[in-house]
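Chemist: Here's my sequence, what's the structure:
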Amino acid sequence: MTHSPLPPLPLPALPRLIATDLDGTLLGAGGAVSTRNAVALRRAAGAGATVVLVTGRSQPRLRDVYSQLGARYLAICANGGVVYDPVEERVLACRPIAPDDVHQVRLRLRERVSEVVFAAHVECGGRVLYEPGWPGYREGGDGRSPAGPPDLAGGPVVKLQARAPGHEPEPFTALVAETVGDLVEVTRQGYRGLLEMSRRGVTKGSALATVADELGISAEDVLAFGDMPNDVPMMRWAGRSVAVANAHPEVRAAAEEVTLANVQDGVGVYLERLLDGRTRPGAATA
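Modeler: Predicted coordinates for the structure are as follows:
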């Protein structure tokens, strides 16, 4: 008596929401969006998935990205501080740091690291003010690098950045978290000695959870891609998380899977295999 072969196990369904970081994850060499990544995202959106860009960038810095993507996806900017609708070109949510907390952060850090300089993203990320000493600062501002008064006044601060020349990233991150972690969220999106701070409780993960909830999508139906420590909260929250091969060790540890590097179109390769059903997503690992 012969038996029919068992049917193959079903592949995981396409997630209802795909969240991807930009720099170091979706963007490749020179900060460009590859055709392969752009097409894969459009295919996923066409198949019914909601695509959300989740980035430390402010919304003005997304114009070139949208142009290369050929689509205008909802964006979570400033590490969760802003939710931006590019179709209507308006901010849907803005979560600034309390002015007193901004003042205390700068006061405390300057007591610990006298050479630290700050930049403040104000007007819900629409404008950035820099202190003297910040790279590119010009007295009076020039549009590209607008100067800021000593108190960085200019409206509610949605993201505060700190630089300290000569300080290695990891020790500097630990020092800042120890000094002001009770006031703000401390993270970083690059390997440079640049730290970013947002309102306490505001992260990429918390913002993504809110957006998903408003769309009626649970964490189990969310797939997230990332590469740097500021991506860890959303990687831990999402039901499925994938790090690119060039990711920071913290991100690789938090992710369930690892795909190819950003310069190898890791996001696009993973999505292609998921969409085409050629193999399980895990086979796109590096």
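Chemist: switch to C-alpha atoms for all contacts and neighbour counts from now on
Modeler: Will do.
Chemist: residue boundaries of the strands in the stretch 1-150 of the chain?
Modeler: 17-20, 50-54, 74-77, 82-85, 90-94, 117-122, 127-130 (DSSP state E, counting those that start in this stretch).
Chemist: Second chain to compare with the first, below:
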Amino acid sequence: MPGTGHFCLNPCVGDNRGVNLQPTALADVPAGDIRLIVSDLDGTLLDENGQMPEELWAIVRELHDKGIVFAPASGRQYWTLLDIFDPIRDGLTVIAENGAIVMHDGEEISSLGLDYDTAAAVVRRVREQKDEGINGALVLCCQKTAYIERTDEDFTRNVIPYYHNTTQVPDLLSVISGMENGTWDDKLLKVAQFDYDDVSISAESSMGRFSHTHQYVVSGKNWADLMHVDVDKGPAVAALQRRLGVTEEQTLIFGDFLNDLGMMKHAAYSFAMANAHPQLLAAAHYVAPPNTEQGVLKVIRELVL
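Modeler: Next comes the predicted model:
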């Protein structure tokens, strides 16, 4: 899914399926030298309406003054995240595309690309589906921009909210072959399929056939993604820790859903939101107040500032 971390289309309030653990008493959390804070967005940092708490900007600036790195981790495009975090975009560290790419102050820290042959096969199959009457299209998600070849206004209106930096091209296969032979200067990260109807049906034949060798995720009614098999927020956090010289004992992480599970393994201070999925609540060391109560900010204020 382009916008919400690939597993949750809307803010994940209530995804704990009845599990309602009380937030950890922060006075009981041992003090530590936290140098890195990583937070998921939907269902975690954002409120129940998908809005960013205004207090965040001042808090991140205060963290920066203390030499502490704050990094959003999301399924969204890197450029989209820069726009979302525009008030603090200078020097911003970002885990984007669900971990496919990590950027620190405009510098690539790590990335895992999708192979060209698989991407080309998906493009060809989706074109066949158009001839079969399926109403959908692909987004070729790359480091510099997202490429689309379908240009009607209704389709682009569905794409732009998730991919702020989008480029229309006449032929996605030409872009893929150009990247492969070095004549097109970009790096392929994933392909995303949009379907006006049920994408789980159309994407099963275009992407699902690669699920044994790649990471294939249907993230809602209309969107599905195909990525390198090792793409995950967990390895992305580990790469960022190595780059910054930060240990797990110096890392604070927040998440709410299954695509955040990998991150929980890389932090001594791992917090699942009180509204989190049961598996995440089981994997995390601590429980933060729900996103509806600005739980991320409450924990940061109490433990770090």
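Chemist: before we move on, the earlier item: kindly compare burial across the strands of the stretch 1-150 of the first structure and name the winner.
Modeler: Looking across the strands of the stretch 1-150 of the first structure with neighbours counted as mean count of other C-alpha atoms under 10 Å, the highest average goes to strand 74-77: a mean of 27.
Chemist: That one corresponds to what range in the second structure?
Modeler: With TM-score structural alignment applied, strand 74-77 of the first structure matches the range 93-96 in the second structure.
Chemist: Helices of the stretch 151-286 of the first structure, start to end?
Modeler: 169-180, 204-214, 232-237, 249-254, 266-276 (DSSP state H, counting those that start in this stretch).
Chemist: Generate a markdown table for these, with distance to Val82 of the first structure as supplementary columns.
Modeler: Formatted as a markdown table, the helices of the stretch 151-286 of the first structure follow (distance: least, C-alpha to C-alpha, whole Å):
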| stretch | distance to Val82 of the first structure |
| --- | --- |
| helix 169-180 | 22 |
| helix 204-214 | 8 |
| helix 232-237 | 15 |
| helix 249-254 | 22 |
| helix 266-276 | 24 |
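Chemist: how far apart are the match of strand 74-77 of the first structure and its match in the first structure?
Modeler: Stretch 93-96 of the second structure, aligned to the first structure and superposed, deviates on average by 1.4 Å (mean C-alpha distance after the TM-score superposition for the first structure).
Chemist: Nearest to the middle of the first structure, which residue? Look it up for me.
Modeler: Thr55 (2.7 Å; C-alpha atoms, centre = their mean).
Chemist: which one in the second structure is aligned with it?
Modeler: So, by TM-score structural alignment, Thr55 of the first structure is matched to Ser74.
Chemist: And Ala120 of the first structure, by the same measure?
Modeler: In the second structure, Ala120 of the first structure lands on Leu140 (TM-score structural alignment).
Chemist: before we move on, what about Lys159 of the first structure?
Modeler: Lys159 of the first structure maps onto Lys190 in the second structure, by TM-score structural alignment.
Chemist: what's around its match, how many residues?
Modeler: Counted with other C-alpha atoms under 10 Å, the neighbours of Lys190 of the second structure add up to 25.
Chemist: right, and it touches Met227 too?
Modeler: Yes: in this structure, Lys190 of the second structure is within contact of Met227 by C-alpha atoms under 8 Å, at 4.8 Å.
Chemist: Give me the common contacts of the two.
Modeler: In terms of C-alpha atoms under 8 Å, 6 or more residues apart in numbering, Lys190 of the second structure and Met227 are both contacted by the residues 113-114.
Chemist: Might you report the residue contacts of the match of Ala120 of the first structure?
Modeler: 146-148, 172, 188, 190-192.
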